[in-house]
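In: Need a 3D model of the following:
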Amino acid sequence: MNPTMKDTQSLAKALAAYITPYTQDLVTLLSLVPVVSVILWYIVSYFQSPLKKYPGPPLAAWTNYWRMYHAYKGSMHVITKEMHNKYGPVVRMGPNYLDIDCSSLIKTCFDRNGVWKKSELYAVTGVLHNGKITYNIFSETDSAEFIRMKKPIAKHFSTSAVLPFQRHIDSVLAHFVRKIDERYGSMGDEETGIFDFGKWMHYLAWDMVGKVTYGRRIGYLDYGYDFDGTLSKAEKAVDYAVTIGMQPKLDSLLDKNHLYRIGPPTMLSLVNLSVQHLMRRYTGGDQHDGKLDFLDRYIKAKAENPDVVDDDRLLSYLLVNMAAGADTVAATLRTIFYLCLRHPAAWARLEDEVLSAPFAQQGTMDLPVSFAQARALPYLEAVVRESLRLWPGNCFSMERYVPAGGITLPDRSFVPEGVLLGFNAWVMHRNTTTWGQDAEAFRPERWLRDEAGGETEGEYRGRLTEMNNNDLSFGGGLRKCIGQNIGLLEVYKTVATLVALYEFELLDPDKEWTIRTSLFPRQSGFEIKMRRRPGMEMTEGVGLDE
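Out: This next block holds a predicted model:
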């Protein structure tokens, strides 16, 4: 007898009732497979990792989100130092990452041939434009491509090549002096001469870099605030890079998402400014002062190297000038004045040296101070070196991949190819083995010969060489900061000129500044009182074209 439709339906219901519990269990089981797989992958990776022998915070061995959290909080430099204090010179701070505090590895890992390649942290600062990711001389991780990018412009950053830019810096320094005198009073008293020094060093640095790059100031000294929002956007872009750079694969889902971008605010105002100056320079409509600037040199590099430098590459050079050059100079200037003013003996010695120099004497006054005049001051040199040691422009670990063949660490342990090693200058510059038991202290005298202690010239030269070899203020090797010389030019001239012109005093000598580190250190929260020194006037720069 053939089954009826009713019989079929009844059978189906019975069968469904029978297998439903098993089906539900199967669905549940299948849904757990990805979760269990991930957990098993982490467990296997952890126990099979060649890095499991190295000490470190337990969570960091399992995930990079530990580092991401501290990067987001702006405290990576502090937590890294704490980890080294606790665990020693080699600390596992990621599943595939070791942070290193061994100065003997600097020369090896920061090689001049680019064998030790940058990590994807740097690539996060690349730009997605028209469906293509463009890298610059900072973000490019491929050493051969970096060399290709750098070669057309490298000659323009030598010490002799940047000296002609002094006239641009003189002009901006003169403008800074005028604006400070107008806003806060040239003589200063209890009501005037008091201002947020950290902010104004930021404005000064950005306008100086704008002047040497485009031949024009950006305008922050005129407005006295972040009038176009670029400074805030630049900070957020760097914060994004160092945070997401701890887990770089996330960048493809966020800032480099081809379908819908989720990232930091773009620095469109700075991009537009660069484009405008470039187009006007091409057409002769750029109203700059006619003195040679980086834009002129980059246009020349394009003409000489058309196979490497197109307009996009030229614009990337301009943006790196601005985004990397200004913040590091600002941080260094803030550090120098704050640390010296917090150490009265150091400040008094710096003042005495500057005010005793020929350029500060009545009848021979020569301000702004030239680079040669500033570099002739040994204590100023020591102050700059010591400030950069304690607060280098980059307070984040510089990451490099172990190349083929691996490396044997000083403790004789072996690290295989593909592992990331990080070197934090802020941490390594506080290593007591290298820098002495007072490595945490601000003591510019460490950079000078200790004649009172009987140190011979030969002993001093040997000690200085050792300090130079362990100095990572500007990085090292092939990827050493290309803008080091122009940055130092700005710093030396600014410090010598302002010390000659003004008396300085911290508004609250007992108040600590506030510091947040991203890629660059950001110091804030210290106000100063500035008064013009009697008879001290700017003798050059005031009448220069703006």
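
In: For the rest of this, base every contact and every neighbour count on C-alpha atoms.
Out: OK.

In: Please, where are all the helices along the stretch 251-400 of the chain?
Out: 268-283, 294-304, 311-342, 344-356, 371-375, 378-390 (DSSP state H, counting those that start in this stretch).

In: Please provide the structure for the following sequence as well, for comparison with the first:
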Amino acid sequence: MLPFAFVALCLALAITREWLISRRRYKNIPGPFLSRYTSIPLAFHSRGGKRHLYVHSLHQKYGPLVLIAPRHISCSHPDAINVVYAQGEHALPKSDFYKAFVVDGTPNLFNTQDRTEHTKRRKALAHPLSYKSVKEMEEWIAGNMLKLIKNLDRKCESKTGPTSQLTSRTTTTTRTNGVPLGAETPGRASGSEEKEVEGDCPVNMHAWFNCFTFDVISDLAFGQSLGMLDRGTDVLPDSSSSSSRGNPYGQENRTGVAAMIGLRGRAAAFLGLFPPLVGFGKTGMCIRWMLLHFWPDPLIRKGLSSSDMLSDIATKCVRKRMASTNDDNETIRDDLLHRLLTELRKSEKPDQFIDDIKEPEPLNERVVVTEAMLLLTAGSDTTADSAAAILWYILAQPAVHQRLIEELDENVGVLAHDLAAADELPKHDQVKSLPYLTATIQEALRMFATNAFGLPRVVSDFSKPVTLMGTSIPPGTELSVPAYTIQRDRDVWGEDAYEFKPERWLSEDEASEVLKGKDEVKKADPKYLLTFGAGPRMCIGKNLATMQLHLLIATILLRYKLELYDPHKDLEAVEGFMNKPVEVLVKIARR
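Out: From the prediction side, this is the model:
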């Protein structure tokens, strides 16, 4: 009884403290009553995978400035982008929310809060992920693209979905990004669900896009493909996926890598709202152990376990690669990992590159692993999610689909019936500047924000004074700009902001040719598209992601006749840290 009373007293004191602070600092900021004193309402919707929709509804009700949690203001006014994600001396640091994404106490480029460390890490990754560097690795992307095409060709020949999805009763077991049907329901974040399908089995393009992007990134970031396209699944062999720290749910769960990333993101997005639950050192390890084994919500426990397993996968791959690079008889492979190692050595030990030293000092393994893990989780998962959403929007609009086919046929040409080599596939130089393809991709990324809720920053004691819409923001306040809401703002995009119209991204001459007398659309402004973030913490993998999206969408449309399996069904999504399509089922045949 005494421990319960003590906990109740501590909770009461914490709520009273937040009430006093909120009453004094944020009395002029509207928002839900409970959100002034606790993060529980925001956490509830985050746990349910719909945080961005909840925040959007608050802005619809209260206006552009809303207090969505104690000391956390969301601002949906377009001018807030340049304030919250400012450059230079006005740049705001990342909040404690990002501590939940740190693995084993070693921050990476994404989650580090230290500006000096971020500058050093970004400099190390800038060259390997520059367009010139990424372009030199196009052959590895093409090699995996050929594997994807061979798999999809077999589906066309058999008129079925993936072999692993068939039963003797033409029942499909649909694995969608590791997220099953009904994943929008809180707690349904892993596993599979069977459903009856009459006639031909649909192909889940999202699942295949996952296999493709994971193999591409693992090929570049680990020096070896994870072999998902070879196996037709994102579930790794037991020897690769087992965690040395143990899996509380057992290997029979057979969780795919995409599911691990989704679970990790959902758990971190939830725990990040309660920084005291996230710590490092001995205390942090103790808290984490308690959460992993005793937290009542299985989603959080699975998310923490998945994070451990992903870290172990990255560690094994990096160790194997670094061991091979130390072998004098091994030819060094000039891929992304090699370039990353070179740049990290320069940033860690710059003097050794001034002198003519043949054997540089070894790098901190955890630094390499955490950056490689970032490439795996952020560089593959989000690209597959975006590609799946883009394809859905294209197929949901037959006129857009047809115009894309015409543009691709005219500029690239029909692909050979029997593709024998990767160099027979479309090249990025052929598709990167196609106006309607680029416009369609941009518009789909606007409609489906993979990073849908606002990424938080904090006004620190050392920050320059911050003012939003005439309101002075006190130090200690978290600020965020919700991408989903900004990308549907009618003042920015026009009255048709909720409609999918690629024409808004075309030049005036190109748009008039496409519209041909139809209602004009307001020209899009790229600075309000937050797909890759904004400011100094903007996604550094934009070049690699953009190249894959252009190549993937162009190749798939050139190669296949595609239709949505259920054209009357909307695109369902579930949000963890990133917003993910649940599935994209299509009927597929060769052109």
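
In: just to revisit the earlier point, make CSV from the helices of the stretch 251-400 of the first structure and add mean neighbour count to it.
Out: What follows is the helices of the stretch 251-400 of the first structure, written out as CSV (neighbours: other C-alpha atoms under 10 Å):
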stretch, mean neighbour count
helix 268-283, 15
helix 294-304, 18
helix 311-342, 21
helix 344-356, 17
helix 371-375, 17
helix 378-390, 22
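
In: Out of the ones you listed, the one nearest A241 of the first structure is which?
Out: helix 311-342 (12.9 Å; C-alpha to C-alpha).

In: Geometric centre of the second structure: which residue is closest?
Out: For the second structure, the residue nearest the mean C-alpha position is T382 (3.2 Å; C-alpha atoms, centre = their mean).

In: Just give me the match in the first structure for that one.
Out: Residue pairing (TM-score structural alignment): T382 of the second structure is matched to T328 of the first structure.

In: Report the contact partners of that match.
Out: 393-394, 487, 520 (C-alpha atoms under 8 Å, 6 or more residues apart in numbering).

In: Checking the equivalent of A268 of the second structure over in the first structure next. Helix, strand or coil?
Out: Under the alignment defined by TM-score structural alignment, A268 of the second structure is paired with A241 of the first structure. Look at A241 of the first structure: counting by DSSP: H, G, I helix; E, B strand; the rest coil, its state is helix.

In: if we can go back for a sec, for the contacts of T328 of the first structure, which ones persist in the second structure?
Out: Counting by both residues aligned by TM-score structural alignment, their matches' C-alpha atoms under 8 Å, those that remain in contact in the second structure are 393, 520.

In: mind giving me TSV with the contacts of T328 of the first structure and columns for neighbour count?
Out: Shown next, in TSV, are these (neighbours: other C-alpha under 10 Å):
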residue	neighbour count
G393	28
N394	23
G487	20
F520	21
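
In: Make a markdown table out of the contacts of T328 of the first structure and add distance to P306 of the first structure.
Out: A markdown table is the format used below for the contacts of T328 of the first structure (distance: C-alpha to C-alpha, whole Å):
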| residue | distance to P306 of the first structure |
| --- | --- |
| G393 | 33 |
| N394 | 33 |
| G487 | 28 |
| F520 | 33 |
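
In: of the contacts of T328 of the first structure, closest to K52 of the first structure?
Out: N394 (28.8 Å).

In: now the counterpart of that closest one in the second structure, nearest residue through space, not along the chain?
Out: Alignment note (TM-score structural alignment): N394 of the first structure maps to N451 of the second structure. The shortest distance from N451 of the second structure to any non-neighbouring residue, by C-alpha to C-alpha, 6 or more residues apart in numbering, is to M578 (5.1 Å).

In: how far away is the one you found from A449 of the second structure?
Out: In this view, M578 of the second structure and A449 of the second structure are 9 Å apart by C-alpha to C-alpha, to the nearest Å.

In: any chance you could map the strands in the first structure?
Out: 90-94, 97-100, 127-129, 132-134, 194-196, 398-401, 407-408, 414-415, 420-423, 502-506, 514-517, 521-524, 527-532 (DSSP state E).

In: Of all the ones you listed, which one is nearest C481 of the first structure?
Out: strand 398-401 (12.0 Å).

In: superposed on the second structure, where does the closest one end up, distance-wise?
Out: In the superposition with the second structure, the average deviation recorded for strand 398-401 of the first structure is 0.9 Å (mean C-alpha distance after the TM-score superposition for the first structure).

In: hmm, who's touching that strand?
Out: So strand 398-401 of the first structure is contacted by 109, 116-119, 121, 417-424, 475 (C-alpha under 8 Å, 6+ apart).

In: try it again with 7 Å
Out: Under the criterion C-alpha atoms under 7 Å, 6 or more residues apart in numbering, residues 116-119, 418-424 lie in contact with strand 398-401 of the first structure.
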